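Q: Sequence first, then the predicted structure, then my questions.
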Amino acid sequence: MNKTIKKFLLGSLLGAASITSAQAGLLTYQGVTFTSAWSGNVLTLEIDAAGRSGDWTRATGLAALGFNGIGNYTGVSVSTAPGGTSAWKTSSSELNASGCSGGTNGQAGSRLCFSGQQIALADNMVFSFTFSGSDIQAVDPHVKVEFVSSKGKKVGSLLSQTLPASPKTSAPAAGAAANSPVLEIPAEDILPSAALPTADASSPLEAGDPTAIDANPAAVPEPQSITLLLGGLGLMGLIVGRKRRA
């Protein structure tokens, strides 16, 4: 499903239950897409992990999910989760390489760790958490995940990334036209253009005329010159004839 559509649907779904402002976040890491949406004190996270890559390629399951940067809450309930998580537990501990065993760092109620028996990785894994308290920060959540092998061993990174409110894109360089790549061709690969005849004031043919073969054709004798030539030849023939009769 298109990522923009996912963000819209998640925001719409949560907005139906609350008229407060909603904020969505999107992050793709090693072939896995994380889409978050806040609506009031409800945080929904969707994980699409069917196309995982990099050091997550060998992962087969999810064993824990963690958040921080969500403010301070006094209670939390899980309203939506994939099948197989009914026995999972929540805590305010930090998610680390050993699961939800990290300390609260003196910030109890500002972190959330949700963990249990691993569930299979797939697309459309949706989790929704409803927080209680007056100091919830419904902004870009910082997310961690524990992906594991079929034997329950941690595989790859814990992610530990903030889901930005909107994807970052690179702006085109100043003066460059958007979506207009410039193809540079080496000079030695450029074929010379075919020579075209050029205009010459002394030539009776114009440049570009299909009958023009030479840009500077040889001069053609005028009719007067031909007449003089023939007259001269005739006179010479007459003189030669008289000498023979003498």
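A: Now that the structure is in, tell me what you want to look at. Residues are numbered from 1 along each chain as shown.
Q: From here on, just use CA atoms for contacts and neighbour counts.
A: Fine.
Q: Look at the nearest residue in space to Val78 that is not next to it in sequence and give its secondary structure.
A: Of all residues not flanking Val78 in the chain, Phe129 sits nearest, at 4.7 Å (C-alpha to C-alpha, 6 or more residues apart in numbering). Under DSSP: H, G, I helix; E, B strand; the rest coil, the three-state class of Phe129 is strand.
Q: Show me which strand runs longest in this protein.
A: With secondary structure taken from DSSP state E, the chain has its longest strand at strand 111-120.
Q: Mind giving me the packing neighbours of it?
A: Counting contacts by 3 or more C-alpha pairs under 8 Å, 6 or more residues apart in numbering; DSSP states H and E, strand 111-120 packs against strand 61-68, strand 89-91, strand 94-96, strand 99-102.
Q: Is Ser79 in contact with Thr130, as I believe?
A: Yes: with contact taken as C-alpha atoms under 8 Å, Ser79 and Thr130 are classed as touching, separated by 7.0 Å.
Q: how about the helices in this structure?
A: Under the criterion DSSP state H, the chain contains helices at 3-15, 223-245.
Q: putting a second one here so we can go through both:
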Amino acid sequence: MKFKSLFTATALAACAALTPVAQASYVLTFQGVTFTMDVVDANSLSLRIQNALSTTDADWAPATHFGAFSLKDLGLDFSVGNATAVATYFGINPNPTANGVRDDLNANGINDGADCEAQTNGQTGSVCFDFDPDVLLLDDMNFQIDFSQNYTIGANGPHLKVAFVDSQGDKVGSLLSQNLPFTASSTSSSGLASSSGDIPEPSSSGLALLGLGLVGASFALRRKSHQQ
């Protein structure tokens, strides 16, 4: 009876690890660069930027670094005193972070170290992240944004603004300011936009767990037969 309970619990745990989670994706390709935003959970989003370094578009091609980005149309209320937002870039070790401020990017006011300046009057309804130092531009860049409150993506999708800069922190080309259109509700075992190759996918973990359970069951049966 103990063996049966153990096997059942192991199988259930493996199935739970294999169960996919619904995930909404918002994708925009603009000037040769693809921006993908995925829902991670009720208060986290992931942002993936692809082909930013290799784009041949004359507007952004001279860029060497990623300066800042802002998000709005998420139903966030940053007038609340303890509201926080943190963006983490996964690309180098240690992973750099940027604390969000209640602000928006302005195409005419971008300069190194002052891309985002907290608004003191009124509520902008947006949150801005400024990485200091600027992040070296790559063709595949992954960020996770964690809010202290739940968000609600508007019907037109999240509005994203991105500033690409040169090695001096000066804006290169035009400021991206676009809604990311809803693309699909996909399924993902992890709920993340992308997974590091160093971390096993949950589906692989589930199969490994199931395999360990079956090996244990085999030993238990063999031991029981010897005892009889």
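A: That came through fine. None of these values were measured; they are calculated from a predicted model.
Q: For structure 2, which segments are assigned as strands?
A: Under DSSP E, structure 2 gives strands at 21-30, 33-41, 44-50, 65-72, 85-90, 97-99, 126-136, 140-147, 159-165, 176-179, 182-188.
Q: tell me the angle the longest one makes with strand 85-90.
A: To tie it back to what came earlier, the one meant is strand 126-136 of structure 2. Strand 126-136 of structure 2 and strand 85-90 are oriented at 20 degrees to each other (axes from the mean of the first three to the mean of the last three C-alpha atoms, to 10 degrees).
Q: Which position in structure 1 pairs with Phe69 of structure 2?
A: Alignment note (TM-score structural alignment): Phe69 of structure 2 maps to Leu65 of structure 1.
Q: Setting the sequence-adjacent residues aside, check what's closest to its match.
A: Counting by C-alpha to C-alpha, 6+ apart, Val145 is the residue found nearest to Leu65 of structure 1 once chain neighbours are left out, at 4.6 Å.
Q: Residue in structure 2 paired with the one you found?
A: Per TM-score structural alignment, the equivalent position to Val145 of structure 1 in structure 2 is Val162.
Q: In contact with that match: list those residues for me.
A: Going by C-alpha atoms under 8 Å, 6 or more residues apart in numbering, Val162 of structure 2 touches 67-70, 105, 175-177.
Q: and if we set it to 6 Å?
A: Applying C-alpha atoms under 6 Å, 6 or more residues apart in numbering to Val162 of structure 2 gives the contacts 68-69, 176.
Q: In terms of neighbours, single out the busier of Ser79 and Thr130 of structure 1.
A: Neighbour count, other C-alpha atoms under 10 Å: between Ser79 of structure 1 and Thr130, Thr130 has more, with 18 against 11.
Q: For the more buried one, give its distance to Gly40 of structure 1.
A: Distance, Thr130 of structure 1 to Gly40 of structure 1, using C-alpha to C-alpha, to the nearest Å: 9 Å.
Q: try Val76 of structure 1
A: According to C-alpha to C-alpha, Val76 of structure 1 and Gly40 of structure 1 sit 13 Å apart.
Q: what number of residues lie near Val135 of structure 2?
A: For Val135 of structure 2, the number of neighbouring residues by other C-alpha under 10 Å comes to 21.
Q: That one corresponds to which position in structure 1?
A: Correspondence of Val135 of structure 2 to structure 1, assessed by TM-score structural alignment: Ile119.
Q: contacting residues around that match?
A: Ile119 of structure 1 neighbours (C-alpha under 6 Å, 6+ apart): 61-62.
Q: rerun at 7 Å
A: 61-63, 84 (C-alpha atoms under 7 Å, 6 or more residues apart in numbering).
Q: Tell me which of the residues you listed persist in structure 2.
A: Contacts conserved in structure 2 for the contacts of Ile119 of structure 1, using both residues aligned by TM-score structural alignment, their matches' C-alpha atoms under 7 Å: 61-63.
Q: from these, which is closest to Gly231 of structure 1?
A: Gly61 (112.0 Å; C-alpha to C-alpha).
Q: measure that closest one to Ser160 of structure 1 for me?
A: From Gly61 of structure 1 to Ser160 of structure 1 the distance is 17 Å (C-alpha to C-alpha).
Q: Please apply the same query to Leu9 of structure 1.
A: For Leu9 of structure 1, the distance to Ser160 of structure 1 equals 25 Å [C-alpha to C-alpha].
Q: Likewise for Phe129 of structure 1?
A: Note on Phe129 of structure 1: its distance to Ser160 of structure 1, by C-alpha to C-alpha, is 19 Å.
Q: Neighbour count for those two, which is higher?
A: When Phe129 of structure 1 and Ser160 are compared for neighbours, Phe129 comes out ahead with 18 against 15, by other C-alpha under 10 Å.
Q: my read: the more buried one touches Leu43, true?
A: Yes: counting by C-alpha atoms under 7 Å, Leu43 is a contact partner of Phe129 of structure 1 at 5.3 Å.
Q: Which stretch of structure 1 is stretch 4-14 of structure 2 matched to in the alignment?
A: Counting by TM-score structural alignment, stretch 4-14 of structure 2 falls onto no part of structure 1.
Q: Can you name the residues in contact with that stretch?
A: Contacts for stretch 4-14 of structure 2 (C-alpha under 7 Å, 6+ apart): 206-207, 209-210, 213, 217.
Q: from the residues you listed, which ones fall inside helices?
A: 206-207, 209-210, 213, 217.
Q: okay if I get those as CSV plus distance to Phe30 of structure 2 and neighbour count?
A: Output for those, formatted as CSV (distance: C-alpha to C-alpha, whole Å; neighbours: other C-alpha atoms under 10 Å):
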residue, distance to Phe30 of structure 2, neighbour count
Gly206, 38, 22
Leu207, 39, 16
Leu209, 42, 18
Leu210, 44, 20
Gly213, 48, 19
Ala217, 54, 17
